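Chemist: what's the 3D shape of this:
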Amino acid sequence: MESVDTYWSDLALLDWQVELGAVDAVGDVPVDRYALEVKQPKRQPAPAPKGPPPVARVADLDPVALARDAAEAAADLPALAAAQQAFELCELKRGARNFVFADGHAGARVMIVGEAPGRHEDREGRPFVGEAGQLLDRMLAAIGLDRGATDADRAVYITNVLPWRPPGNATPGAEDVAMMVPFLERHIALANPDLIVLMGNTPCGALLGRQGITRLRGAWAEVLGRPALPMFHPAYLLRNTIAKREAWADLLALKSRLKDPA
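Modeler: Okay, here's the model as predicted:
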């Protein structure tokens, strides 16, 4: 009778422990659980990522190196224009209306490099078409040159350092200029002019590494193995008409160099 009472008493205690959450039975001898070897669960390998590989952040890219690769891969001027227009790292592109590549005859002996498109150029997609462009056309006509001509001796080929208009016609930033220089250098190589005219501070800084157009103008330099003449930008001449005297002297120097390349 006593054993039966003990059985039911032990069973009641066991049920009570189960209700409390005890699920492991206790053995006949004590166990030092601190001395037991802990088995780490096996880690499953992470699943392979699906979809395209992650895109590199803009901060991790070298825009000048990417621009140089894109420019050097262009075999001709149409390919260069397409590569430059597709270049996404220049922020000016986002605020511009049109891509402005070049105007005139690509086989001309004279290549003119300006700064950047203005409001009129951004609207029409051609360089030097506003009031400054009209003055440039008159300046060129005074020495027998015409952007509409097709013969190399009379024609001119015109481009800018930047193909997109800076907001408010502001002076282009150094970073924007740096990433466009590879395209400009390739542009000159493919157009292959005899002479280059650098109109204003920005093209002088981009291709000569120097600025200060009032000191540089009229002094022949060399760009990519070609004679280059810094001149006042026509927009500067519109604001400072007294400087037209120096501009006329530079035009005569250009005309003379075309007649006698040596």
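Chemist: When you work out contacts or count neighbours from here on, use the C-alpha atoms and nothing else.
Modeler: OK.
Chemist: Touching, residue 90 and residue 174? I think so.
Modeler: No: at 11.5 Å, residue 90 does not count as touching residue 174 under the criterion of C-alpha atoms under 8 Å.
Chemist: okay, those two: which has more neighbours?
Modeler: Set residue 90 next to residue 174 and count neighbours by other C-alpha atoms under 10 Å: residue 90 wins out with 17 against 11.
Chemist: tell me the contacts of the nearest residue to that one once chain neighbours are set aside?
Modeler: Leaving aside its chain neighbours, residue 90 sits nearest to residue 176 (6.2 Å; criterion: C-alpha to C-alpha, 6 or more residues apart in numbering). Contacts for residue 176 were tallied using C-alpha atoms under 8 Å, 6 or more residues apart in numbering; they are 90-92, 162.
Chemist: part of a helix, is residue 176?
Modeler: Yes: the assignment for residue 176, made by DSSP: H, G, I helix; E, B strand; the rest coil, places it in a helix.
Chemist: re earlier: between which two of the contacts of residue 176 is the distance greatest?
Modeler: Using C-alpha to C-alpha, the contacts of residue 176 reach their maximum pairwise distance at 91 and 162, which is 11.5 Å.
Chemist: more neighbours, the two?
Modeler: Per other C-alpha under 10 Å, whichever of residue 91 and residue 162 has more neighbours is residue 162, with 29 against 12.
Chemist: what sits up against the helix or strand containing residue 249?
Modeler: Here residue 249 sits within helix 244-259, counting by DSSP states H and E. Identification of contacts with helix 244-259 by C-alpha under 8 Å, 6+ apart yields 139-140, 143, 217-218, 229, 231-232, 237.
Chemist: List buried residues within the residues you listed.
Modeler: In the contacts of helix 244-259, burial by neighbour count holds for 139-140, 217-218, 229, 231-232, 237, counting by 16 or more other C-alpha atoms under 10 Å.
Chemist: Buried by neighbour count: which residues of the helix holding residue 249 qualify?
Modeler: Within helix 244-259, the residues that count as buried by 16+ other C-alpha under 10 Å are 244, 246-247, 250-251, 254-255.
Chemist: Next, the second sequence, to be compared with the first:
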Amino acid sequence: MQNTPTDQRQIEALLDFFTSAGVDCFLGDEQVDWFARTREAARVQPDQGRPGPQQVSQILPGSSAGRDGNRSQARLDPQARLDPQTQFDPRAQSAPQARAPGTGPAAVLPDGEVIAAARDLAARASSLAELQACLETFDGCNLKLTAKKLVFADGNPQARLMFVGEAPGRDEDLQGKPFVGRSGQLLDRMLAAIGLDRSSAYIANVVPWRPPGNRTPTPQETEICKPFIVRQIELVKPDVLVFLGAASAKTLLNEKDGIRKLRGRWMTYPAGGREIAAIATYHPAYLLRSPLEKRLSWRDFLAIGQKLSG
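Modeler: Here you go, the predicted model:
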């Protein structure tokens, strides 16, 4: 039976919807609880030792145990973590561990141990290049498993002005740079309105990996990524810090108010022994949906320009 033109258009529309939502492939018709299977695989009696490749393939279908023993052990150890300084050791419990190139990370349970490891990694970075390298090898955030690229930053790290958003979207995930889609183009026009451009600003996000389907990052994902953006701000040392949207302001300023109460109000952000002038404004993506609010953001950007020239 051949598809009619109407059927073909419906199929194309459905595929376009899935692509926009972040769906890259179809894995199966039924959901699989991989955490439960991992726990089942880990419940091996001590006197029996770790299961061999054949046992692993029976418990975890599709695993690469027969091809890579280290990778199978990483899947079986729910406490495994990554550290860019060391090789993977399934017996290590204290810090994130690095796996061999090409093996790929396994999902982790977002807990206090992972957050503490993220703080330690971020604190050890003495430059933006080192911080980016830490994020490239850090596997404590499961968003890395679905994102195509790390979205670290864009602009001038020596600039006096720094913008912080919440998380990258589809265009940012494809290019590896923050605010390059429609919202980024609007941000560029807003900067131009006060005589600035990307060479006059440094742009980053609290979460450097795109959440699937552009969903909101979970509180656990935000807390895991928070130490890295905190350290990023300390290393950039801006004179003016702008939070694009309520999410980044709430995360870094520990505020509970919404963006309508936060925006346009000057605050201070402590970083590296100094206090940075900080202000929140509407996220460009919100302005695309609510163009009438652009007048308020225009006031905010005028205040930002005055602060920089003062």
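Chemist: TM-score of the superposed pair?
Modeler: In this superposition the chains share a TM-score of 0.75, using TM-score structural alignment, normalised by the length of structure 1; 208 aligned residues with a C-alpha RMSD of 2.1 Å.
Chemist: one step back: any idea what the residue nearest to residue 90 of structure 1 aligns with in structure 2?
Modeler: Residue correspondence to structure 2 (TM-score structural alignment): residue 176 of structure 1 is matched to residue 221.
Chemist: One more: residue 252 of structure 1?
Modeler: Using TM-score structural alignment, residue 252 of structure 1 sits opposite residue 302 in structure 2.
Chemist: and that match, how far is that from residue 92 of structure 2?
Modeler: 52 Å (C-alpha to C-alpha, to the nearest Å).
Chemist: now do residue 212 of structure 2
Modeler: From residue 212 of structure 2 to residue 92 of structure 2 the distance is 30 Å (C-alpha to C-alpha).
Chemist: which of the two has more neighbours?
Modeler: Taking neighbours as other C-alpha under 10 Å, residue 212 of structure 2 and residue 92 compare with residue 212 leading, 18 against 14.
Chemist: wait, doesn't that one sit right on residue 147?
Modeler: Yes: because the distance of 7.4 Å satisfies C-alpha under 8 Å, residue 212 of structure 2 is recorded as touching residue 147.
Chemist: can you give me the strands in the stretch 151-300 of structure 2?
Modeler: Remark: strands assigned in the stretch 151-300 of structure 2 by DSSP state E, counting those that start in this stretch are 154-155, 161-165, 201-205, 240-244, 267-271, 274-281.
Chemist: same check, this time on the stretch 1-150 of structure 2
Modeler: Taking DSSP E, counting those that start in this stretch as the criterion, the stretch 1-150 of structure 2 contains no strands.
Chemist: sorry, back to before: just the closest of the buried ones among the contacts of helix 244-259 of structure 1 to residue 197 of structure 1, please.
Modeler: Checking those against residue 197 of structure 1 by C-alpha to C-alpha gives residue 229 as the nearest, at 4.9 Å.
Chemist: That closest one maps to what in structure 2?
Modeler: When structure 2 is aligned by TM-score structural alignment, residue 229 of structure 1 is paired with residue 279.
Chemist: Let me see the contact set for its match.
Modeler: Taking C-alpha under 8 Å, 6+ apart, one finds 240-243, 262-267 in contact with residue 279 of structure 2.
Chemist: Equivalent analysis for residue 164 of structure 1, please.
Modeler: Residue 164 of structure 1 neighbours (C-alpha under 8 Å, 6+ apart): 92-93, 96, 98-100, 116-117, 122.
Chemist: neighbour-wise, which of those residues leads?
Modeler: Within those, most neighbours by other C-alpha under 10 Å means residue 117, with 30 neighbours.
Chemist: What is the burial count for the closest residue to residue 267 of structure 2 other than its chain neighbours?
Modeler: Leaving aside its chain neighbours, residue 267 of structure 2 sits nearest to residue 278 (5.0 Å; criterion: C-alpha to C-alpha, 6+ apart). By other C-alpha under 10 Å, 24 other residues sit near residue 278 of structure 2.
Chemist: wait, what's in contact with residue 278 of structure 2?
Modeler: Taking C-alpha under 8 Å, 6+ apart as the test, what residue 278 of structure 2 contacts is 240-243, 266-269.
Chemist: Out of these, flag the one nearest to residue 19 of structure 2.
Modeler: Scanning the contacts of residue 278 of structure 2 for proximity to residue 19 of structure 2, where the rule is C-alpha to C-alpha, the winner is residue 243, at 29.2 Å.
Chemist: ok, the closest one to residue 120 of structure 2 distance?
Modeler: Going from residue 243 of structure 2 to residue 120 of structure 2 by C-alpha to C-alpha gives 25 Å.
Chemist: Tell me which of these two has more neighbours.
Modeler: The neighbour comparison of residue 243 of structure 2 against residue 120 (other C-alpha under 10 Å) goes to residue 243, with 27 against 15.
Chemist: Tell me the counterpart of that one in structure 1.
Modeler: Using TM-score structural alignment, residue 243 of structure 2 lines up with residue 198 in structure 1.
Chemist: Was I right to think residue 224 of structure 2 contacts residue 139?
Modeler: No: Residue 224 of structure 2 lies out of contact with residue 139 (C-alpha under 8 Å); the separation is 10.5 Å.
Chemist: What residue in structure 2 is paired with residue 156 of structure 1?
Modeler: Per TM-score structural alignment, residue 156 of structure 1 is aligned with residue 201.
Chemist: cool, and residue 137 of structure 1?
Modeler: Counting by TM-score structural alignment, the partner of residue 137 of structure 1 is residue 188.
Chemist: Which single one of the buried ones among the contacts of helix 244-259 of structure 1 is nearest to residue 75 of structure 1?
Modeler: For those, the nearest to residue 75 of structure 1 is residue 229 (27.2 Å; C-alpha to C-alpha).
Chemist: What are the boundaries of the helices in the stretch 1-150 of structure 2?
Modeler: Taking DSSP state H, counting those that start in this stretch as the criterion, the stretch 1-150 of structure 2 carries its helices at 5-20, 34-42, 53-59, 69-76, 112-124, 128-137, 143-146.
Chemist: Pick the most buried one from those helices.
Modeler: Across the helices of the stretch 1-150 of structure 2, averaging neighbours per residue (mean count of other C-alpha atoms under 10 Å) puts helix 69-76 on top, at a mean of 21.
Chemist: show me the contacts for the aligned residue in structure 2 for residue 113 of structure 1.
Modeler: The alignment partner of residue 113 of structure 1 in structure 2, by TM-score structural alignment, is residue 164. If you count contacts by C-alpha under 8 Å, 6+ apart, residue 164 of structure 2 has them with 203-206, 241-244, 248.
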